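# got a sequence here, can you model it:
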Amino acid sequence: MLITERPGRLRIVRDGILDPTPVAGLPEILALNQGGLLDIAVHPRFEENSLIYFTYSQGTQEANGVAVGRGELRGSSLENVEVIFQAAPLKRGGQHFGSRMVWLPDDTLLVAIGDGGNPPVQLDGELIRLQAQNRGSHLGKIVRLNDDGSIPSDNPWQGDPNSDPAIWSYGHRNIQGLAIDSQRGHVWSTEHGARGGDELNRIEGGENYGWPLVTHSQEYTGGRISDRQSHPDMVDPDIVWTPAIAPSGLAVHGGDLFAGGLVSQSVHHIQLNESGEVIDQRAIAIASACAGCSGKS
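Next up, the predicted model:
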């Protein structure tokens, strides 16, 4: 198993035993608040090319963003490491990096990028979260890349002068779960809302998922973020969690979804029908999973 540790360490577990020495060869990583070494994904043809992919925050406190790196895993080190994607524009602070990855059946890579942060964080004189609706920005998006970081020719806004060609979907806040249901061909995400309004979404290329123009979330300081919770040109979530569960990882098993909840301290079993529609959900309690902790993240 490959395990990322936020401060910037990549670890290997072999036969159930943790290698005491971190993997060598990672680039310089900015470990700032929610930022650091984030997700990791193995190339679908790893046995042929030894490639692993990792997302991380790089830059400074005043100018940082998510990058996607890749390298060849040789023993306990990474070789021929390169950055294949850098989210733009750069932002300030240490919030909302997103960063989850998943491979599609055609060996293209989806990467979720967070919206940049909560108020009062701004970019170009407006709240940075509005970047989620700006198709010229990677913030608040899922991007789709070829395995070398180039842009697939069939991305939804390829050729649109007002859109970045890497964008696959937009209107996202901070995706922390991303998984593919290979049985049905569906991509699913779990996404942090603000105060309540966490979401489960089925992701399709070319769609707008609403944030922050359409949301069930409330401001942390109180009051509505938006008067609209649905819009005909935007995709409604399949599940809204209020109060928030604070989604973490997302997995597909046996045709159903399993979503972690940081604040709820549980795994949520989401049952799907044959068409991939949500028909039921229940929280699987994890007793004594966090003895002595506050249950907040």
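
# please make it C-alpha for all contacts and neighbour counts, starting now.
Will do.

# skipping adjacent residues, who's closest to residue 109 in space?
residue 103 (4.7 Å; CA to CA, 6 or more residues apart in numbering).

# quick check: the one you found touching residue 143?
No. Using CA atoms under 8 Å as the test, residue 103 is too far from residue 143 to be in contact (11.7 Å).

# neighbour-wise, which of the two wins?
For residue 103 versus residue 143, neighbours defined as other CA atoms under 10 Å are more numerous around residue 143 (25 against 22).

# list residues touching both of residue 103 and residue 143?
Here residue 103 and residue 143 have residue 110 as joint contacts, going by CA atoms under 8 Å, 6 or more residues apart in numbering.

# gap between residue 70 and residue 17?
25 Å (CA to CA, to the nearest Å).

# neighbour count winner among those two?
Shown here are residue 70 and residue 17; by other CA under 10 Å, residue 70 has more neighbours (26 against 9).

# list the contacts for the more buried one?
51-54, 81-84.

# any chance of these in CSV, with neighbour count and secondary structure too?
Shown next, in CSV, are the contacts of residue 70 (neighbours: other CA atoms under 10 Å; DSSP: H, G, I helix; E, B strand; the rest coil):
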residue, neighbour count, secondary structure
51, 22, strand
52, 20, strand
53, 22, strand
54, 22, strand
81, 17, strand
82, 15, strand
83, 16, strand
84, 16, strand
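
# of all those residues, which comes closest to residue 250?
residue 54 (17.3 Å; CA to CA).

# that closest one contacts residue 66, doesn't it?
No. With contacts counted by CA under 8 Å, residue 54 stays clear of residue 66, the gap being 10.2 Å.

# still on that earlier bit, residue 261: which of the contacts of residue 70 is nearest?
residue 54 (22.8 Å).

# could you find the closest non-adjacent residue to that closest one?
residue 40 (4.3 Å).

# now the one you found: which helix or strand?
strand 37-42 (DSSP states H and E).

# one more: residue 199?
strand 198-203.

# second chain to compare with the first, below:
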Amino acid sequence: MPVRTADAALAGVRRGVGAERLTGRTALVTGSSRGMGRAAAIRLAQEGALVAVHYNRDEAAAREVVTSVEKDGGRAFAVRGELGVDGDVDGLFAVLEEDLRERTGSTDLHILVNNAGVMGGVGADEVTPEQFDRIFAVNAKAPFFLIQRALRNMPDGGRIINISSGLTRFANPDEIAYAMSKGALEQLALHFAKALGPRRITINSVAPGITRNGNPVFDIPEVVEQMAGLSAFGRVGEPEDVADVVAFLATDEARWITGSFVDATGGTLLG
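Alright, predicted model coming up:
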């Protein structure tokens, strides 16, 4: 059976356009200049949100996302900020608030998507303390303090979505530190959900599986076929597969879902 890169239903279809379930709301998607973050930013904009496209180094890629959103009639702007370093969150929000005020007359932030992350790709016996600290600084510490800071801007009924990983449920010895950091990230949803319930702010974890992310490995047909075989659907994930889940959790339809772990791995390693 040939391996498909996406379901036929996904091909050439702009989903969500016209629905505009997020009109009047603002969103910050970290690490959204490429991959799943890019797809999430575009998808939220299709739903009517004004989206802050966060990036660290690749300004051109972030500007391209903004252009793509605007071409489709949406609204977005780029905002730079390095995560995992001293002063990262305060510096990012100083710029974000200025941009939001200029565009909306307010600094309200309705949706936060913690997508930015770094992987290790190093065996457990080779991970250095510096690498370990960097992974946790970006993947776990930064999201914690982004949430803490965002809550000052987030009205009641807001949405927080953390992008975790299927590696918290199945093993890859070369990504132990990464999986540990994503496990810590998932705890934010569980415990913040309890604290934020009285404000009707939901917080959930979304765990992608093998998803196209620009890595050259996805250009090797035999490797893609092997990876596709791990999914119940016989294909690798597309960024839009995850973006659709993020968009749903950001809407009012997901108001009764909080503190949850959403498996978005395409049924990877079900047996």
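
# next, the TM-score between them, please.
Taking TM-score structural alignment, normalised by the length of the second structure as the basis, the two superposed chains have a TM-score of 0.34; 162 aligned residues with a CA RMSD of 6.3 Å.

# any idea which helix or strand comes after the strand holding residue 40 of the first structure?
helix 46-49.

# turn the contacts of residue 70 of the first structure into JSON lines, columns for distance to residue 186 of the first structure.
Putting the contacts of residue 70 of the first structure into JSON lines (distance: CA to CA, whole Å) gives the following:
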{"residue": "51", "distance to residue 186 of the first structure": "25"}
{"residue": "52", "distance to residue 186 of the first structure": "23"}
{"residue": "53", "distance to residue 186 of the first structure": "22"}
{"residue": "54", "distance to residue 186 of the first structure": "23"}
{"residue": "81", "distance to residue 186 of the first structure": "31"}
{"residue": "82", "distance to residue 186 of the first structure": "30"}
{"residue": "83", "distance to residue 186 of the first structure": "28"}
{"residue": "84", "distance to residue 186 of the first structure": "25"}
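
# any idea which of these is closest to residue 109 of the first structure?
Taking the contacts of residue 70 of the first structure together and measuring to residue 109 of the first structure by CA to CA, the closest member is residue 53, at 9.7 Å.

# quickly find the element holding the residue nearest to that closest one when sequence neighbours are not counted.
Excluding its sequence neighbours, the residue lying closest to residue 53 of the first structure (CA to CA, 6+ apart) is residue 70, at 4.3 Å. Here residue 70 of the first structure, judged by DSSP H and E, is contained in strand 64-74.

# in that strand, which residues are buried?
64-73 (16 or more other CA atoms under 10 Å).

# and these as TSV, adding distance to residue 253 of the first structure?
Formatted as TSV, the buried residues of strand 64-74 of the first structure follow (distance: CA to CA, whole Å):
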residue	distance to residue 253 of the first structure
64	35
65	32
66	29
67	29
68	27
69	28
70	27
71	29
72	29
73	28
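
# looking at those residues, which is nearest residue 99 of the first structure?
residue 66 (6.9 Å).

# residue 41 of the second structure contacts residue 53, correct?
Yes. Judged on CA under 8 Å, residue 41 of the second structure makes contact with residue 53 at a distance of 6.7 Å.

# more crowded one of the two?
More crowded of residue 41 of the second structure and residue 53, by other CA under 10 Å: residue 41, with 32 against 28.

# name the helices or strands packed onto the host helix or strand of the more buried one?
Using DSSP H and E, residue 41 of the second structure falls within helix 35-46. Judged by 3 or more CA pairs under 8 Å, 6 or more residues apart in numbering; DSSP states H and E, helix 35-46 of the second structure is in contact with strand 26-29, strand 50-55, helix 59-71, helix 239-250.

# just the ones you listed: most buried one?
Looking across those with neighbours counted as mean count of other CA atoms under 10 Å, the highest average goes to strand 50-55: a mean of 28.

# tell me the angle of that strand relative to helix 35-46?
In terms of direction (axes from the mean of the first three to the mean of the last three CA atoms, to 10 degrees), strand 50-55 of the second structure departs from helix 35-46 by 160 degrees.

# packing partners for strand 50-55 of the second structure?
By 3+ CA pairs under 8 Å, 6+ apart, strand 50-55 of the second structure packs against strand 26-29, helix 35-46, helix 59-71, strand 75-80.

# what's the angle from that strand to strand 75-80?
Going by the same axes, to 10 degrees, strand 50-55 of the second structure makes 30 degrees with strand 75-80.

# tell me the SS of residue 203 of the second structure?
Classification of residue 203 of the second structure by DSSP: H, G, I helix; E, B strand; the rest coil places it in strand.

# touching, it and residue 159? I think so.
Yes. With contact defined as CA under 8 Å, residue 203 of the second structure and residue 159 form a contacting pair (6.1 Å).

# which of these two has more neighbours?
residue 203 (31 against 25).

# now do that one against residue 246 of the second structure, distance only.
11 Å.

# what is in contact with those two at once?
Contacts common to residue 203 of the second structure and residue 246, judged by CA under 8 Å, 6+ apart, are residue 161.

# would you mind measuring from residue 148 of the second structure to residue 113 of the second structure?
From residue 148 of the second structure over to residue 113 of the second structure (counting by CA to CA), the distance is 13 Å.

# among those two, which residue is more densely surrounded?
residue 113 (28 against 13).

# and the lengthiest helix in the second structure, what's buried?
The longest helix of the second structure (DSSP state H) is helix 176-196. Residues 176-190, 192-193, 196 are the ones in helix 176-196 of the second structure that count as buried (16+ other CA under 10 Å).

# show me what it is packed against.
Short answer (3+ CA pairs under 8 Å, 6+ apart): helix 176-196 of the second structure packs on helix 129-136, helix 142-150, strand 159-163, strand 202-208.
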